[in-house]
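S.K.: Give me a 3D structure for the following:
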Amino acid sequence: MIRSSEAAAMKRRRLNVDSPTQGLVDADNIVLNVVKSKKNQGILKAGVKKEANLAPIVVAKSLKLLVKKKLINIQSKGRDPYYMAVEFEPSDELTGGAWYSEGNLDKEFITVLGDTCLKVIQMLKVATAEGIHDFLKKRKVVECTSQQIAEILKSMVLDNAVIEVKSIGLGEYHSIPVGSVCYRTASGEADSKTIAPMASIPCGACSRINQCTPNGVISPQTCGYYTKWLNFEF
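M.R.: From the prediction side, this is the model:
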């Protein structure tokens, strides 16, 4: 009959044999520690060679073994592979962040989000990044974050599609706190292809346009025609 102490010892030995780090030599552990030290930033093979201070052939062999043992992963960004310990998730700097899908820039999403933001600004006349995000979130038009909205708007400012201004708290700005950064269309300055969708805006033929205000009984937020237009149903 095996005593409990002997059973525990046998269990420990089995765990050690099955451990991914079992069989690693000093060079492998050095390379593993270098990769782990970079956490979610990852490190290039050249960086591992420099910090580990080992021969290139030794580093290459260790990296291959560590990947095989699933102690590190290979993360690709462009042509150069990064190495990262499996316990970390790649940072936005490594993956490209929310604008990338499976490692590739999601140009379609960027275009749709930019066009939609432009429509909302045209509809509201002036809007903050947070206001646009809330508007889209309520209507479930485009799934995105407020940070993505802010980044798209910054890009649109550089492209002269919209202009960045600060609220004065009066007139069209009455619902926006004074000093808040907001955006409005750059009249006549935006590229014609970019603002082409605005040609179908329903306000031009509306008989109650003079009664339409951002927070009134009649407003862009409650207008059924605008909702259809925003959802590309016209």
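S.K.: From here on, just use CA atoms for contacts and neighbour counts.
M.R.: Noted.
S.K.: where exactly do the helices run in the chain?
M.R.: When secondary structure is read from DSSP state H, the chain shows helices at 4-18, 26-37, 45-52, 56-68, 92-95, 107-124, 129-139, 146-158, 224-230.
S.K.: How much space separates the residue nearest the centre of the chain from Lys36?
M.R.: Against the mean C-alpha coordinate of the chain, by CA atoms, centre = their mean, the closest residue is Ala98 at 1.9 Å. Separation of Ala98 from Lys36 (CA to CA, to the nearest Å) stands at 24 Å.
S.K.: for Asp28, same thing?
M.R.: Distance from Asp28 to Lys36, counting by CA to CA: 12 Å.
S.K.: next one: Met84
M.R.: The gap separating Met84 from Lys36 is 7 Å, by CA to CA.
S.K.: before we move on, back to that, next up, the contacts around the residue nearest to the centre of the chain.
M.R.: Going by CA atoms under 8 Å, 6 or more residues apart in numbering, Ala98 touches 92, 148.
S.K.: Now stretch 46-53: buried residues?
M.R.: 48-49, 52 (16 or more other CA atoms under 10 Å).
S.K.: go on, stretch 62-76?
M.R.: Applying a neighbour-count criterion of 16+ other CA under 10 Å, one finds 62-63, 66-67, 71-75 buried in stretch 62-76.
S.K.: before we go on, could you also do this sequence so I can check it against the first one:
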Amino acid sequence: MSRLQGPLALKRKRPDSNSPSESLTEQERILYDVIRSKQDMGIWTRDMKRETNLPDNVVNKSLKSLQAKKLIKEVVNIQNKGRKHYMAAEFEPSKEISGGAWYVEGSLDTEFIDLLKDQCAKIIYKQRVATVEGILDVIRRTGIFKVEFSTQQIEEILRALVLDNVVMDVKSNGMGEFDSIPVGKVCYICTNKGVRGEPKAGAMASIPCGVCPRINLCTPDGIISPTTCVYYNKWLDF
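M.R.: Below is the predicted model of the structure:
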């Protein structure tokens, strides 16, 4: 799967008079029109048989002919990998079919994901406090990846790092290391687990109390209390 960004469904010019589609049989034309009408979603062989009312042997023969003429292609549907799924050659599979940026030919690209997670963690470690936008800006400027990432994709990677206990999401209090970040904005700091290839941060560096804007109101038996604090309990689990 191409990692170049752009519309999920890229349309080419309509076939001209010299196109292989001009020499289609009636059955091939019917099948091709149904497949092409599904655009970037494609269609399962059983569904195309139901929609065209063509016999199985005719459908199978026509599919081979259309593939030979490079008018259609078989694609992997990550939701149902065991089903034969076809799409007109002029379209690229939608995210629902391909799985999006994290998949290549229907398989999760774990090596690519791990590399991006590692880079995001290192950026956070070096900056000590980082926002999604700041991390994305660094990645774009360094040019390490040839892929153009979206904010949503970086957020997905950061959520994975939070689940891995590599980083912690906190809200800025606008003071100290957070003075350049608006109050209340979600940002990320490294936990005591550290980053691969980098020294581990001390445990005190990740205590959420140090960046809590309500720390002055926090008491053991108060409304704001360590016993009811989600971030504090999450930190204790590390």
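S.K.: Superposed, how do the two chains score by TM?
M.R.: The TM-score (TM-score structural alignment, normalised by the length of structure 1) is 0.65; 181 aligned residues with a CA RMSD of 2.7 Å.
S.K.: Count the residues that sit near Ala130 of structure 2.
M.R.: Neighbour count of Ala130 of structure 2, defined by other CA atoms under 10 Å: 24.
S.K.: residue in structure 1 matching it?
M.R.: Structural alignment (TM-score structural alignment) places Ala130 of structure 2 against Ala127 in structure 1.
S.K.: Might one say that that match is in contact with Pro177?
M.R.: No - contact criterion CA atoms under 8 Å: Ala127 of structure 1 and Pro177 do not qualify, at 11.2 Å.
S.K.: Without its sequence neighbours, what residue ends up closest to the counterpart of Lys166 of structure 1 in structure 2?
M.R.: Using TM-score structural alignment as the criterion, the counterpart of Lys166 of structure 1 in structure 2 is Lys171. Excluding its sequence neighbours, the residue lying closest to Lys171 of structure 2 (CA to CA, 6 or more residues apart in numbering) is Val186, at 4.5 Å.
S.K.: Please apply the same query to Gln67 of structure 2.
M.R.: Lys73 (6.0 Å).
S.K.: Please report how far the one you found lies from Gln152 of structure 2.
M.R.: 30 Å.
S.K.: One more: Gly143 of structure 2?
M.R.: 19 Å.
S.K.: Please tabulate the helices of structure 1 in CSV, including the columns distance to Thr185 of structure 1.
M.R.: Compiled in CSV, those are given as follows (distance: least, CA to CA, whole Å):
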stretch, distance to Thr185 of structure 1
helix 4-18, 63
helix 26-37, 47
helix 45-52, 46
helix 56-68, 51
helix 92-95, 30
helix 107-124, 7
helix 129-139, 14
helix 146-158, 9
helix 224-230, 16
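S.K.: okay, now the residue nearest to Lys171 of structure 2: neighbour count?
M.R.: Counted with other CA under 10 Å, Val186 of structure 2 comes out at 15.
S.K.: Tell me which residue of structure 1 lines up with it.
M.R.: With TM-score structural alignment as the matching criterion, the partner of Val186 of structure 2 in structure 1 is Val181.
S.K.: for its match, what are its contacts?
M.R.: Shown in contact with Val181 of structure 1 (CA under 8 Å, 6+ apart): 128, 164-167.
S.K.: Filter the residues you listed down to the buried ones, ChimeraX style.
M.R.: Listed next is the ChimeraX selection for buried residues among the contacts of Val181 of structure 1, using 16+ other CA under 10 Å:
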select :128,164,167
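S.K.: my guess is the residue nearest to Gln67 of structure 2 meets Ala88, correct?
M.R.: Yes - counting by CA under 8 Å, Lys73 of structure 2 touches Ala88, with 6.3 Å between them.
S.K.: quick one: contacts for the residue nearest to Gln67 of structure 2?
M.R.: 67, 86-89.
S.K.: Can you tell me which of those is nearest Asp137 of structure 2?
M.R.: Distance to Asp137 of structure 2 across the contacts of Lys73 of structure 2 (CA to CA) is lowest for Ala89, with 34.9 Å.
S.K.: Give the aligned equivalent of the closest one in structure 1.
M.R.: In structure 1, the residue matched to Ala89 of structure 2 (TM-score structural alignment) is Val86.
S.K.: Excluding covalently adjacent residues, which one is nearest to its match?
M.R.: Ile72 (5.0 Å).
S.K.: I'd like the distance between that neighbour and Leu32 of structure 1.
M.R.: Ile72 of structure 1 is 8 Å from Leu32 of structure 1, by CA to CA.
S.K.: Which neighbours do those two have in common?
M.R.: 66, 85.
S.K.: Next one: the residue nearest to Lys171 of structure 2 from Gly42 of structure 2, what distance?
M.R.: 39 Å.
S.K.: Same check on Ser94 of structure 2?
M.R.: According to CA to CA, Ser94 of structure 2 stands 9 Å off from Gly42 of structure 2.
S.K.: who has more neighbours, those two?
M.R.: Neighbours were counted for Ser94 of structure 2 and for Gly42 using other CA under 10 Å; Gly42 has more, 26 against 17.
S.K.: Residue in structure 1 paired with the more buried one?
M.R.: Aligned partner of Gly42 of structure 2 by TM-score structural alignment: Gly42.
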